[in-house]
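*Asks:* here's a sequence, model it:
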Amino acid sequence: MGDGPSAHQEPGPAAGGGLGTRLNWLRAGVLGANDGIVSTAGLVVGVAGVTTSATTLLAAGLAGLLAGALSMASGEYVSVSTQRDSERAALAQERRELAEQPAAELAELTGLFEDRGLTPEVAREVAEQLTARDALTAHARVELGIDPEQIVNPWHAAWASCVSFTVGALLPLLAIVLPPASLRIPVTVVAVLCALLLTGWTGARLGDSPVRPSMLRNVLGGGLAMAVTYAAGSLLGAAGV
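*Replies:* Sure, this is the predicted structure:
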């Protein structure tokens, strides 16, 4: 084949998969931290509407932090385990098809490259070269969008979610228990809104999306959560519950 890029690259969804995987982990981390910030802030601000006891606020915040972090971790583990099982099953089926009908699989790969704009001759040559190098990887990347070298690990996902949630949750927890009682709510609100601005900006940049709407959504969502829980806590406190 000539010197065109198709002779030296493996076109497909998984091309550049290493960078894509890292960005996905970063986005997941930002979302986990954002969840930790909002849920814990809503919890401690709601409790602050009932009591000014630092011990009670700390206990409630720690309980929310632990429950949320473990919930995030278990949810990610189950979700990613399901994804991993599906990817492994798809690869196993592709491996069987390559062993049983290699000619048909080569024709299928050629057709996929033609669908992407290559001429039949170039598509055939690319398919033959990639099949000769590693048929399973070629089909996995182009046909399935899976990189066999980067099958997701549910334990990595679980730990990443647990850690990111915990880091996010620590901010409102510390903000509500460290200042004097008269400053707890304003300090927490300011700290949380600033953190949400940061996570909104970071998430937008990682996702290459507009920054301002992302930041605004984050701030409005977090602010609404704190307002609702504080109002509910104040009502319960006023009712003597």
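*Asks:* drop to CA atoms for contacts and neighbour counts, all remaining ones
*Replies:* Fine.
*Asks:* residue 70 against residue 163, yeah?
*Replies:* No: Residue 70 is beyond contact range of residue 163, at 9.8 Å (criterion: Cα atoms under 8 Å).
*Asks:* how about the most centrally placed residue in the chain: what's its closest non-neighbour residue?
*Replies:* In the chain, the C-alpha nearest the mean C-alpha coordinate belongs to residue 28, at 2.3 Å (Cα atoms, centre = their mean). Spatial nearest neighbour of residue 28, excluding adjacent residues (Cα to Cα, 6 or more residues apart in numbering): residue 161 at 7.3 Å.
*Asks:* what's the separation between the residue nearest to the centre of the chain and residue 203?
*Replies:* As judged by Cα to Cα, to the nearest Å, residue 28 and residue 203 stand 9 Å apart.
*Asks:* same check, this time on residue 102
*Replies:* On the measure of Cα to Cα, residue 102 and residue 203 end up 43 Å apart.
*Asks:* alongside the first, I'd like the structure of this one:
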Amino acid sequence: MTHPEAHKSHRAGWLRAAVLGANDGIVSTASLIIGIATASATQEYILLAGIAGLVAGAMSMAAGEYVSVSSQADTENADLAIEKKALENDFESELDELTEIYQTRGLESGLAKQVAQQLMAHDALGAHAKDELGITDTTSAKPLQAAFYSAVTFTIGAALPLSLAWAIPGHLLVISVAVSSLFFLALLGGIAAKIGGASITAGALRVTVWGALAMSITAVVGNFFGVATQ
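*Replies:* Below you'll find the predicted structure:
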């Protein structure tokens, strides 16, 4: 009876985009709200800036992820085209190449060649894509998926501090947005670490520290320009 392990690596692509999007949504929007609030802006201007930041940030995240992951996909496709041509022009050399790869992984030469022959008989390009280039269905670039997850999770992340800025006006706005955003960041970091099979404490601490730093800097900048313009 087999006992398959619950591996986490198949989640790497969408998890990265989702965590990055939500994290940026919380940090950038909360920092923007805090910076403008400490500059003594009215609640209307704070909300307007927050909404603009949400829309612009979501579109920027989607576009950035799409362009970045598309470039990765282009590189993968180019490598696969080269490999396909090599298989058509010199199949035996490619067989030897795959055999050497298996030998370096610990197989004796005869077994390594036998494995290479059987795998290439089944799917030569797939075998080289996986074992020579490191490209699999799990790790291959998916631009639209990355763009979608980034935009949606950025919007969700940004909506959290923005909703607090709308619900809690006045002198409590800054502290409420800061504390709640840090809580959301810690929760997000812990959840992402749990899904990815990493340390929950380390994941939560990492995003919280950087979020606190970003909000602190924008608060200082906002306060400086608010005082300077009075």
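*Asks:* I'd assumed residue 47 was in contact with residue 226 of structure 1.
*Replies:* No: taking contacts as Cα under 8 Å, residue 226 of structure 1 lies outside contact range of residue 47: 10.6 Å.
*Asks:* name the element residue 44 of structure 2 belongs to?
*Replies:* Counting by DSSP states H and E, the element that carries residue 44 of structure 2 is helix 43-89.
*Asks:* that helix against structure 1, how far on average?
*Replies:* Superposing on structure 1 and averaging over aligned pairs (mean Cα distance after the TM-score superposition for structure 1), helix 43-89 of structure 2 comes out at 1.0 Å.
*Asks:* how about stretch 202-210 of structure 2?
*Replies:* Per aligned residue, stretch 202-210 of structure 2 averages 2.3 Å (mean Cα distance after the TM-score superposition for structure 1).
*Asks:* which part of structure 1 matches that stretch?
*Replies:* Aligning stretch 202-210 of structure 2 against structure 1 (TM-score structural alignment) gives residues 213-221.
*Asks:* show me the contact partners of the matching stretch.
*Replies:* By Cα atoms under 8 Å, 6 or more residues apart in numbering, the residues outside stretch 213-221 of structure 1 that reach it are 193, 196, 197, 198, 199, 200, 201, 203, 204.
*Asks:* out of the residues you listed, which are inside strands?
*Replies:* In strands, judged by DSSP state E, none of the contacts of stretch 213-221 of structure 1 are found.
*Asks:* more crowded one of residue 102 and residue 203 of structure 1?
*Replies:* residue 203 (23 against 15; other Cα atoms under 10 Å).
*Asks:* quick one: what's aligned to that one in structure 2?
*Replies:* Match for residue 203 of structure 1 (TM-score structural alignment): residue 192.
*Asks:* quick check: most distant residue from the centroid of structure 2.
*Replies:* Largest centre distance within structure 2, by Cα atoms, centre = their mean: residue 110, 42.2 Å.
*Asks:* how about that one, what's its match in structure 1?
*Replies:* With TM-score structural alignment as the criterion, residue 110 of structure 2 matches residue 121.
*Asks:* go on, residue 124 of structure 2?
*Replies:* So, by TM-score structural alignment, residue 124 of structure 2 is matched to residue 135.
*Asks:* so what's that match up against?
*Replies:* residue 98.
*Asks:* which residue range of structure 1 does the helix holding residue 44 of structure 2 align onto?
*Replies:* Residue span in structure 1 matched to helix 43-89 of structure 2, by TM-score structural alignment: 54-100.
*Asks:* and the residue farthest from the centre of structure 2, what element?
*Replies:* With DSSP H and E as criterion, residue 110 of structure 2 is part of helix 109-131.
*Asks:* how much does that helix stray from structure 1?
*Replies:* Helix 109-131 of structure 2 sits 0.9 Å off on average (mean Cα distance after the TM-score superposition for structure 1).
*Asks:* buried residues of that helix, list them for me.
*Replies:* 112-113, 115-117, 119-120, 124-129 (16 or more other Cα atoms under 10 Å).
*Asks:* distance to residue 64 of structure 2 for those - can I get that in CSV?
*Replies:* Formatted as CSV, the buried residues of helix 109-131 of structure 2 follow (distance: Cα to Cα, whole Å):
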residue, distance to residue 64 of structure 2
112, 42
113, 43
115, 41
116, 39
117, 41
119, 37
120, 37
124, 34
125, 30
126, 29
127, 31
128, 30
129, 26
